[in-house]
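Participant: predicted model, plus sequence, below.
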Amino acid sequence: MTWRVGIAATCTSCGHSAQMMVFYALCSTGDKIIASNKLYGGTVTQLSRTIKKFGFQCDFVDVSDTAAVKAALAQPNVKALFIESLCNPGGVVTDIAALAALTSEVHVPLVVDNTLATPYLCRPIEHGANIVVHSLTKYMCGHGNAMGGAIVDAGKFDWAKVPGKYPSMADDEPAYHGLNFSKATGPAAFTYFCIAVGLRDLGPQLAPMNAFLIMMGIETLPLRMDRHCSNALAVAQWLEKHKDVESVSYPTLPGNKYNALADKYISGKGGAVLTFSLKKGHEACSKVADNCQLFSNLANLGDTRSLIIHPSSTTHSQLTDDQKKAAGAEPNTLRLCVGIENVEDLIADLDRAIANA
């Protein structure tokens, strides 16, 4: 098995700096990003608020609606479609190949955040993605002890095909005495711009010690992800039968509407993250999170240790009610990041916490 399907990559200080550098490379003042409406809350804030300070705009669409995606991509000055392969927190699996076909029709790159799936479960470039971003802080590192981000360039996008559309890569760069990245570096033009201009101007370099810790974590990625996935499925199956649980969202649960996409894109596994909704509502969610002893009540994810959080009041708290609903962060919903502990211990912890809520 090989995970290296891109031509080159750029490492950054965190996942959000990786995303910001991608937008910086692709957009100029007045340009627009089209993004899925099912994204991590911090990414929604970055796209709806922060990029406006750079003069960029973003429209959010339901990427399962082909007509809506086509209409959004047909707008003037659209420079990218941004999605998550496996969405946080709702357990949605995105149809990467279908969206890649739509973006190729209008010569716009498909950018995929592959943080939750990791390259072990999903390799978006094999399905048509042009750029892949990761928060290395999460499962790639795996131990909650370092921060980092990565941008992987497929090297398959012709930045010079439409004159003036992607000037960062296709026009002469004055700061480097007229160097043209597309002409000088060919298919790796995007990566060279990110390194030579993005890292220089924005400054989000990956710290050496963090790089070392992340490299150490990657050595055990396959072992950890297999255990994460098997534990998460067992917990999801147990929750689905619990009398106080209203619903469970996990893509490989029997009958889940994302079963086929999980088979196609994430190796038939569901990842480590799942959500469940309680019949008793928001207050019960807070009590369950506080009652847990093995599950730590933390907003991080990607740790070997199991975590629980109430997304609506934490990771997605800056969003509107409609945005929370689209993301799967309802008031009565809890997110679990299932670790690699003994699964019977994890289930017992949840059982006790729910009973005392």
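Facilitator: Ah, there it is.

Participant: when you work out contacts or count neighbours from here on, use the C-alpha atoms and nothing else.
Facilitator: Fine.

Participant: assumed Ser277 was part of a strand.
Facilitator: Yes - per DSSP: H, G, I helix; E, B strand; the rest coil, Ser277 lies within a strand segment.

Participant: the strands in the stretch 251-357 of the chain, which residues?
Facilitator: Under the criterion DSSP state E, counting those that start in this stretch, strands of the stretch 251-357 of the chain are mapped to 273-278, 296-297, 307-309, 333-337.

Participant: helices and strands around the third one, which ones?
Facilitator: Secondary-structure packing of strand 307-309 (3 or more CA pairs under 8 Å, 6 or more residues apart in numbering; DSSP states H and E): strand 296-297, strand 333-337.

Participant: next one: that strand to chain centre, how far?
Facilitator: Computed by CA atoms, centre = their mean, to the nearest Å, the chain-centroid distance of strand 307-309 equals 18 Å.

Participant: quick check: which of the helices and strands packed on strand 307-309 is buried the most?
Facilitator: Of all the helices and strands packed on strand 307-309, strand 333-337 has the most neighbours on average by mean count of other CA atoms under 10 Å, namely a mean of 27.

Participant: what about versus this one:
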Amino acid sequence: MSDDQTPGFSTLSIHAGAQPDPATGARATPIYQTTSFVFDDVDHAASLFGLQAFGNIYTRITNPTTAVLEERVAALEGGTAALAVASGHAAQMVTLHALMTPGDEVIASTKLYGGSINQFTHSFKSFGWNVVWADPDDIANFENAVSEKTKAIFIESIANPGGIVTDIAAISAVAKKAGVPLIVDNTLASPYLCRPIEHGADVVVHSLTKFMGGHGNSMGGVVVDGGTFDWSRDGKYPFLSEPRPEYQGIVLHETFGNFAFAIALRVLGLRDLGPAISPFNAFMILTGIETLPLRMQRHCENAQAVAEWLEKHEAVDWVSYAGLPGDSSHALMQKYSPKGAGAVLTFGLKGGYDAGVSLVSNVQLFSHLANIGDTRSLIIHPASTTHRQLTDEQKIAAGAGPQVVRLSVGLEDIADIIGDLDQALSAG
């Protein structure tokens, strides 16, 4: 490849951030399973602790295996830098920790994963952070939610569980007018289908546990700094714009520029809150990312076929999948995710809650569990599991009403996937 040629997505999925190990020549990134790292001398140690040099101190903060993962995801998303953490929830926590103070507000889409709704509604209240909900079906809801206390807007590119595509650019315009960053959870799409920074996102988060790792074997999360936001403009974000006493008065945004947010998350959030990803999990997720484009294309092909089959089934009331031409999100999918609508879809059963429970009880190939993004096909009835802590109104608003079943369509032969759904629906 010539020096002036930009690597393609598949090439970046395999090579970004990685080099043969300089000590052994190992081609695969080694698992640096260590807690800490030896300093060259006292001056070297002082420069690391003072943020005057980059390097490894302690695996809670940095690790060479994790660093490759971070660089690879940043490259795939088109960001300036990234921070890997223990889970998607940890990614959301450290992101808001750098932005929010007690009494501040984040505007969040009503169409979010149920665990995120619970985290925003309940757990973040312990920090004094408040959430204002906005329905993305009408962008005016976001405009009307903005106040002097607003510090960020949070959405999902493709919403879980409904598979609804969010109008990123339109909400980005609201965020820019308000002078706050737009944070996009890109878990369901992955950067193969959608790159939110190209549409106005300032920060991208993922649960790496899902499609990025792709095999249901390792927990992880990541935050990608888009390098697009001016953290010093109006003093709203003192973590980045004011001198840090623990680092001899360094102003992070002034010192680190367009990757200052990722630095702040590492040296202020991860350092003190501690949700570090293990080097082993980082290695496993790196391995999964190498096949991300191949897997995502097959996921989309299989999910499209399942959605079309379900639309015609007599027991099915409706199907929500943006790949269907009649779906309300189809036009947005063509704009933001033209390669496909992803692997996750929901559908409503005419028999309601009981029919949903019966279906998940009778599948044989599908696994009934609370995850998505696996090579295996997965099924869940959100109202009785992932979203059961929500009120009926919240369940319906999140696309998880009593009749709803969510599928994460895997990589098996499509005839076997459809055959299992057919027998399970007949058994009910």
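Facilitator: It's in. This one's a predicted model, so the numbers in the text were calculated from it and none came from an experiment.

Participant: could the strands of the stretch 251-357 of the first structure go into JSON lines alongside distance to Met216 of the first structure?
Facilitator: Below are the strands of the stretch 251-357 of the first structure laid out as JSON lines (distance: least, CA to CA, whole Å):
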{"stretch": "strand 273-278", "distance to Met216 of the first structure": "22"}
{"stretch": "strand 296-297", "distance to Met216 of the first structure": "24"}
{"stretch": "strand 307-309", "distance to Met216 of the first structure": "22"}
{"stretch": "strand 333-337", "distance to Met216 of the first structure": "21"}
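
Participant: picking up where we left off before, the helices and strands packed on strand 307-309 of the first structure: which one's closest to Glu126 of the first structure?
Facilitator: Closest to Glu126 of the first structure of those, according to CA to CA: strand 333-337, at 26.7 Å.

Participant: gap between that closest one and the chain center?
Facilitator: 16 Å.

Participant: cool, and stretch 128-146 of the first structure?
Facilitator: 8 Å.

Participant: residues in the second structure aligned with that stretch?
Facilitator: Counting by TM-score structural alignment, stretch 128-146 of the first structure pairs with residues 200-218 of the second structure.

Participant: need the contact list for Ser328 of the second structure.
Facilitator: Contacts here follow CA atoms under 8 Å, 6 or more residues apart in numbering; on that basis Ser328 of the second structure touches Ala322.

Participant: again, only using 10 Å
Facilitator: The contact partners of Ser328 of the second structure, by CA atoms under 10 Å, 6 or more residues apart in numbering, come to 137, 164-165, 320-322.

Participant: then Leu221 of the first structure?
Facilitator: Applying CA under 10 Å, 6+ apart, the residues contacting Leu221 of the first structure are 118-120, 139-142, 227.

Participant: go again using 8 Å as the cut-off
Facilitator: So Leu221 of the first structure contacts 120, 139-140, 142 (CA under 8 Å, 6+ apart).

Participant: just the residues you listed: which are in helices?
Facilitator: If you go by DSSP state H, the contacts of Leu221 of the first structure have Tyr120 in helices.

Participant: Asn180 of the first structure: which of the contacts of Leu221 of the first structure is nearest?
Facilitator: Checking the contacts of Leu221 of the first structure against Asn180 of the first structure with CA to CA, the nearest one is Met140 at 33.4 Å.

Participant: out of the helices and strands packed on strand 307-309 of the first structure, the one nearest Tyr176 of the first structure is which?
Facilitator: Tyr176 of the first structure lies closest to strand 333-337 among these, at 45.0 Å (CA to CA).

Participant: what separation do you get for the residue nearest in space to the middle of the first structure and Ile33 of the first structure?
Facilitator: The residue lying closest to the centre of the first structure (CA atoms, centre = their mean) is Asp113, at 3.7 Å. Distance, Asp113 of the first structure to Ile33 of the first structure, using CA to CA, to the nearest Å: 14 Å.

Participant: do Val235 of the first structure as well
Facilitator: Between Val235 of the first structure and Ile33 of the first structure the computed distance is 37 Å (CA to CA).

Participant: and these two? Which one has more around it.
Facilitator: Using other CA atoms under 10 Å as the criterion, Val235 of the first structure and Ile33 rank with Ile33 on top: 23 against 20.

Participant: name the nearest residue to that one, ignoring sequence neighbours.
Facilitator: Nearest residue to Ile33 of the first structure, sequence neighbours excluded (CA to CA, 6 or more residues apart in numbering): Cys58, at 4.6 Å.
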